[in-house]
Structure formats: C-alpha cells, structure tokens
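>>> can't give you the sequence, but here's the structure:
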C-alpha cells in the first residue's frame, strides 16, 4: 500500500494491521483509529502531521486518523457515525473524521474534505486501536487546592480571542520571572493554540490530546475533569508558579457551560478572564458569569482591537479591560495581580 500519512492524533500509533472486513459492520467510538483514502479536497488541504507540521494531502492519498466529534460554531459540526457510510468528512486538521451535520455558511461553497474508509487499524488480537489513554495513565480528578495559581480563560464565543488572552497572560507572568504552564482543556485536536502560548512564554503547554482525545465534545464532565487532573500531573513536572487553563468555544457550549457551573472545578481557579469579540457580548458574558458567582477579574479579546469598543466597555463596567500591551506593561499587570512579587520564582 502507498505510504500512509499520519495525523497528529495518531502520532503514537506505530504497529497496526488494517482490517478491511469489519468496516461495514463495526460501529466506531471516539478515538478509534482507521485508514482513510482522500476522495476530494475541501476546507482542509492538509492534516497536521505527527511532528506538528502541515502534511498536505491530495486525492488518492491514505491517511491515518481517528473518528471523533467536532463542535465549532465558526466551522464544522460533526459526529462519530453510528453506521457505515460510503463517505466520511475530515472535521479537523488534527486528524478528526466523522459525519458532517452542519457547517458555517462561509464554507458552503468549498465544503469539507471527503474521505473513504479503507479499514480499521487493529492490534495483533484484531481489536480496533483507540487513542484515548493509549500509553497514558488516567488520573482521577482531585479538587484540592494546588501550590500554584490557576487562571481560567473563557470566551463569549468561538474566535473571541481567548487563546490570545491566555497567551499574553502567560507572557505577562513570564516577564515577571514566573514559570507558567498552559493547558487547553477542551476543543478539537490542533496544536496551534499550545504553540502560540508556548511561544509567548509558557514553559510547557499541553492539551487534551495528550490523553488521546481527538475531541472533548460530548464527553462527560467527569471525563474532562480527569483529563484536567492528568494534564496537571504532566505540567507539574516544571513546578509551575501559574497554570493558565483555556476551555474552548463560548459560554453556552455544552462542555464549557458544564465546567463553569461545576463548583469543585471553579473553586480551583484564582481568577477568570473573559474574552469577547465585541462590546455588547461583554455585557452578556459578565452577566452569565456573575450569576454563577464567577465575575471575571479581567476583560480582553477581539474587541480590544477597537479603541472605540474599549471605551464603550470601560463606560459600562469597572472590571479592568486589557489590551495586549497591558499584559506586558508591569504597572497595568501588577494592578490586577498585586501579589506578583510574592509569587516570583527563585531561579
């Protein structure tokens, strides 16, 4: 068979056989690994390869990917199939494949990249290989206070700027000589967010795909909390002073809504940062969080690119509004984080 291009979610899958016979009767689960052939190119012209770089794909290519779900209000909605299909769709560049349910209007003309299932990747016992906790120990959530500070970056919606907020928060702490770790807790596998935050100054950055999840959409809150505990165990190797956590999509999204309403989870946080795309969504975001006693300590996001919207928000609330420059301004930063000197690491 022609060389198979591995996607990053399958980076740890080396030894497998291809079972073609079971493709018509086996009902896959999230994380199940399979070999697909590219039929046509749509939105995704590449998969993120096992080294994190883009691996461009063309009709006829074979790729190793996993079945999974996706919730992305500005891109695709898709699910793990419950029956055999002649075509499947590439839902995410990290290697998530499923059945498309809906897509944003901006992609209607191009559509998703279309795939054909060649066969499932199986082990020596003919069992379908699954990436979830494959080679990684699952650690049960323990809601105890940690010896480091934890900050949560949330957004009013997808593409509101919450990753940039997390990245520049990490940079602000780094400039104050603090060791920062970043965790992307929910979403669909794609390492760009971790790379951005790492480039901004985080000593280590990791996401849910470390535990083998192609996506966290439709997984239970208990599962996601165990992912958090497993990832905290991973980043604690650097003895961080601060852990910055990002949860994907908006405040109304299923997993995000569940997490921000989970008191043991939220009690771990030393503060919540809210990112918004425009000034009006700031009001609704503050209202949502305040009603659950999680008033944000800081506001940022896409709206801060507009001085006019910044002024609109500042006229509406006394919560500090941070532009990107404010995160790297010592005076502005210390006004929100007054205990910064007490938390500086001894290098």
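Looks like it came in fine. This structure is a prediction, so every number in the text was calculated from the model and none was measured.
>>> going forward, measure contacts between C-alpha atoms and count neighbours the same way
Fine.
>>> which non-adjacent residue is nearest the residue nearest the centre of the chain?
By CA atoms, centre = their mean, the mean C-alpha position of the chain lies nearest to residue 187, the distance being 3.6 Å. Nearest residue to residue 187, sequence neighbours excluded (CA to CA, 6 or more residues apart in numbering): residue 248, at 5.2 Å.
>>> Make sure the one you found is indeed in a strand.
Yes: per DSSP: H, G, I helix; E, B strand; the rest coil, residue 248 lies within a strand segment.
>>> count of residues packed around it?
25 (other CA atoms under 10 Å).
>>> Residue 1 too?
Counted with other CA under 10 Å, residue 1 comes out at 4.
>>> thinking residue 42 is in contact with residue 110, fair?
Yes: using CA atoms under 8 Å, residue 42 is in contact with residue 110, at 5.4 Å.
>>> show me what contacts the residue nearest to residue 187?
Residue 248 makes contacts with 154-155, 158, 184-187, 256, as judged by CA atoms under 8 Å, 6 or more residues apart in numbering.
>>> one step back: residue 42 and residue 110: which is more packed in?
residue 42 (16 against 11).
>>> Check which residues of the helix or strand where residue 331 lies are buried.
Element membership for residue 331, per DSSP states H and E: helix 330-336. Going by neighbour count (16 or more other CA atoms under 10 Å), the buried part of helix 330-336 is 330, 333-334.
>>> take a look at this one as well, against the first:
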C-alpha cells in the first residue's frame, strides 16, 4: 500500500531500523487495525524515529506500569491482557472523557500514558477523582517508512472530503446525549434493530469520540447493513481536531454510509452537547442540512430537560428522549413532566412500530 506523505521538519530526528519480527510480536491496538493488516503482509522497511509526535502518529511503546487500562483492545476487539515490559503499537491522540481523562498529545517522546483501551497514547492533563492513574508507557520510537512517520490516515480506507451538501441522501437521524455513558450507543443500537425489523435497510456510524470497537460492533450486531466510525477515516479520536475536519467527518461519513439500498442512516455524536466540537456542530447549518431528526439520550431528568432546551435553542428537530434515564420509571416520568418531547424506553426502540415513528413524515 502506498503511503500518504506528511511533510514535517524533524530537527532532532534519530533513526533506527526495526526488525520485522519485532513489529509482528508487538501487541496492536484497535486504532491501528488497518496498519496491523498491512504489517501481517509485509513488516519490512520500517524505522523508529525520535521526533515530535502529532495526533494519529503510530508509536512503538513499552508498558512501564499497569494502571486504569489493564487490557489493550486488539484490531479484532479482543481484550488483550497487558504485562509490564510488553511492546505495543498505539497511536497518539487527544482525549476528552469527563468520566476518565482529559489528555493531549505531548511535545516529545517522553514517558506518557495509555489513556484509552482502544490504543491511545497521550499526556494526562486532568482525570476524574474516582479513576486510578493511567497505565504508564515508555515510547520507543515513532514508526516510519519511506521517509515519513506512519500516521493512521496512511492506511485508512476512507478520506474526509469537503462536501457540505448531500443531495439525494436517505433519511438521517443523529443520536446525541448529555455526556459519555448516557446511553447513546445503546439507544442507537436499539433504533437500528427496530428500523431493521420494520423492513428498512439501515447504515450506522459514529462521527466523533475516542476510538474503540465496542460501539461499531454493537451497531453491526443490531442489524446495520453498513457501519463506519471516525477511525475508518484515520482518526484515533476527534477531540481537538480542527472544526472543518469534524464537520467534514460528519458529512463524509453520511455520504460513505449511503448506498442505493440505504433507507436510513443513524449517526452517533459522542460526549455531551456542551463539548466543544458537538456544541459547534449544533449551531452549524451544515448539520441541520445533513440531519433530519435527533434522538437525545440523557442520564437523568434534569439532564434531559437541560439538553432539550439546548437543542431547541439550536433549532434541532427533536424526535424523542431516551437513554439511561429510562432505566428508572420514576426518572422517565419526571422527564416526561417537564419536556415537550416523547420519552421512550431505550429497549422499546427495538419495536418496529416505535422506531419508525422517529422518522420524519413524508420523507
């Protein structure tokens, strides 16, 4: 496979050829799965560079101490146990996770942390008080080949385009939420299942977030005909990406999920409506032109009321509220009493007649 060259200035670059067998033995992360496929065919000709990393760059690192993440998600989503001394192939990236870590790409290859089980190397800036320290890793070198550092985009099967209009697109529903762990992915999976059982062909995607395989595989198990996430476009996470790229990811993903047979595209927008990239999307006319309806997942009644108000102010067409709050009948009744949108039990969305009511009438 030919590589996309990312020209950079490496004033202190040091090179070391790496034994192909060493690369084969290293534990690979989910974020590096397309590179892992290439390495299984040809692991020769790679080098390790000592240079300043950027988001998406692949690094060979050594596990120094086991912390919060004790397992590394493999390219096929198996949870690999990690041991001190293991060599792992992961990608640098920024992370935004209120329940875990806020972390950024460091300026050099100094010791840092594994901040996501899907394979993300970064420097922890803040963390939740209930979370133990992150797993410590020691970068050995950035993977390089053909005179350039290997970046996930070099092997990704899709590219972000500048398309902002989607003429002829199918119906599109976006799932947003109050925060991480508010039930967005489960809500989306149940919607996919219900719409599919209604006889519709559904494609599903995750446009923003932190790279991991559990959500895409849930969407597949729910019955989605075609599934993509942002890692298919070469991004280990979307936090701190420039905004045009975030917007382009959404429209490019909807475009890539659209086939002649597709009746509905359902897309998850990660984290909460106050998160920077998500908040800006909600104010963007491109989002409103690309998305017909929104289903909002909330963890409690107060979050549902506040989130619905944010969506209303943004002019979003809200179809329903669902998510974690519906696990509690009392919380669901509280929400129903203060918001003017249907509150639907998450698993009721698997009912075909319930799911199809979320679709815009006459489209």
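Thanks, I have it. All figures in this text were calculated on a predicted structure; none of them were measured in a lab.
>>> got a list of what residue 112 of the first structure touches?
Here residue 112 of the first structure is in contact with 41-44, 89-91 (CA under 8 Å, 6+ apart).
>>> how about stretch 30-37 of the first structure, aligned to which bit of the second structure?
Aligned by TM-score structural alignment, stretch 30-37 of the first structure corresponds to residues 55-62 of the second structure.
>>> can you map out the helices along the stretch 101-250 of the first structure?
162-175, 192-200, 221-235 (DSSP state H, counting those that start in this stretch).
>>> Quick check: which of those is nearest to residue 338 of the first structure?
helix 162-175 (12.2 Å; CA to CA).
>>> any idea how far residue 123 of the second structure is from residue 172 of the second structure?
From residue 123 of the second structure across to residue 172 of the second structure, the span is 36 Å (CA to CA, to the nearest Å).
>>> Which residue in the second structure aligns with the residue nearest to residue 187 of the first structure?
In the second structure, residue 248 of the first structure lands on residue 270 (TM-score structural alignment).
>>> can you pull the contacts of residue 125 of the second structure?
By CA under 8 Å, 6+ apart, the residues touching residue 125 of the second structure are 101-104.
>>> and with 6 Å instead?
By CA atoms under 6 Å, 6 or more residues apart in numbering, the contact set of residue 125 of the second structure is 102-103.
>>> so what corresponds to it in the first structure?
Using TM-score structural alignment, the partner of residue 125 of the second structure in the first structure is residue 101.
>>> Strands of the stretch 1-150 of the second structure, start to end?
15-17, 27-28, 47-49, 58-65, 71-73, 79-81, 87-92, 95-96, 101-104, 112-116, 120-127, 135-145, 148-149 (DSSP state E, counting those that start in this stretch).
>>> will you turn those into TSV that also has distance to residue 300 of the second structure?
Below are the strands of the stretch 1-150 of the second structure laid out as TSV (distance: least, CA to CA, whole Å):
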stretch	distance to residue 300 of the second structure
strand 15-17	53
strand 27-28	38
strand 47-49	48
strand 58-65	37
strand 71-73	30
strand 79-81	31
strand 87-92	34
strand 95-96	21
strand 101-104	22
strand 112-116	26
strand 120-127	23
strand 135-145	31
strand 148-149	45
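>>> looking at those strands, which is closest to residue 265 of the second structure?
Of these, nearest to residue 265 of the second structure by CA to CA is strand 95-96, at 25.7 Å.
>>> neighbouring contacts of the closest one?
102-103, 239.
>>> equivalent range in the first structure for it?
Counting by TM-score structural alignment, strand 95-96 of the second structure sits on residues 70-71 of the first structure.
>>> Mean per-residue distance, that stretch versus the second structure.
Comparing stretch 70-71 of the first structure with its match in the second structure after superposition yields a mean distance of 0.4 Å (mean CA distance after the TM-score superposition for the first structure).
>>> and stretch 237-252 of the first structure, which residues are buried?
By 16+ other CA under 10 Å, the buried positions in stretch 237-252 of the first structure come out as 240-251.
>>> Residue 257 of the first structure corresponds to which position in the second structure?
Aligned partner of residue 257 of the first structure by TM-score structural alignment: residue 279.
>>> Can you list the helices and strands that the strand or helix carrying its match packs against?
Taking DSSP H and E as the definition, residue 279 of the second structure sits inside helix 276-282. Packing partners of helix 276-282 of the second structure (3 or more CA pairs under 6 Å, 6 or more residues apart in numbering; DSSP states H and E): none among the helices and strands.
>>> Repeat the analysis, applying 8 Å as the threshold.
Applying 3 or more CA pairs under 8 Å, 6 or more residues apart in numbering; DSSP states H and E, one finds that helix 276-282 of the second structure contacts helix 243-257, strand 264-272.
>>> Measure the mean distance from the last one to the first structure post-superposition.
If you overlay the two and look at strand 264-272 of the second structure, the average distance to its match in the first structure is 0.5 Å (mean CA distance after the TM-score superposition for the first structure).
>>> Also the first one?
Overlaying the first structure shows helix 243-257 of the second structure at a mean distance of 2.5 Å from the equivalent residues (mean CA distance after the TM-score superposition for the first structure).
>>> Now do the same contact list for residue 261 of the first structure.
residue 292.
>>> hang on, the earlier thing: deepest-packed of the strands of the stretch 1-150 of the second structure, please.
Among these, ranked by average contacts under mean count of other CA atoms under 10 Å, first place goes to strand 87-92 (a mean of 28).
>>> Once you drop chain neighbours, what's closest to residue 162 of the second structure?
Excluding the flanking residues, the one nearest residue 162 of the second structure by CA to CA, 6+ apart is residue 248, at 5.8 Å.
>>> Aligned to the one you found, what sits in the first structure?
Applying TM-score structural alignment, one finds that residue 248 of the second structure aligns to residue 226 in the first structure.
>>> With residue 323 of the second structure instead?
In the first structure, residue 323 of the second structure lands on residue 301 (TM-score structural alignment).
>>> Please determine how far that match is located from residue 273 of the first structure.
From residue 301 of the first structure to residue 273 of the first structure the distance is 10 Å (CA to CA).
>>> So what touches stretch 48-63 of the first structure?
2-11, 35-41, 45-47, 93-95, 190-191.
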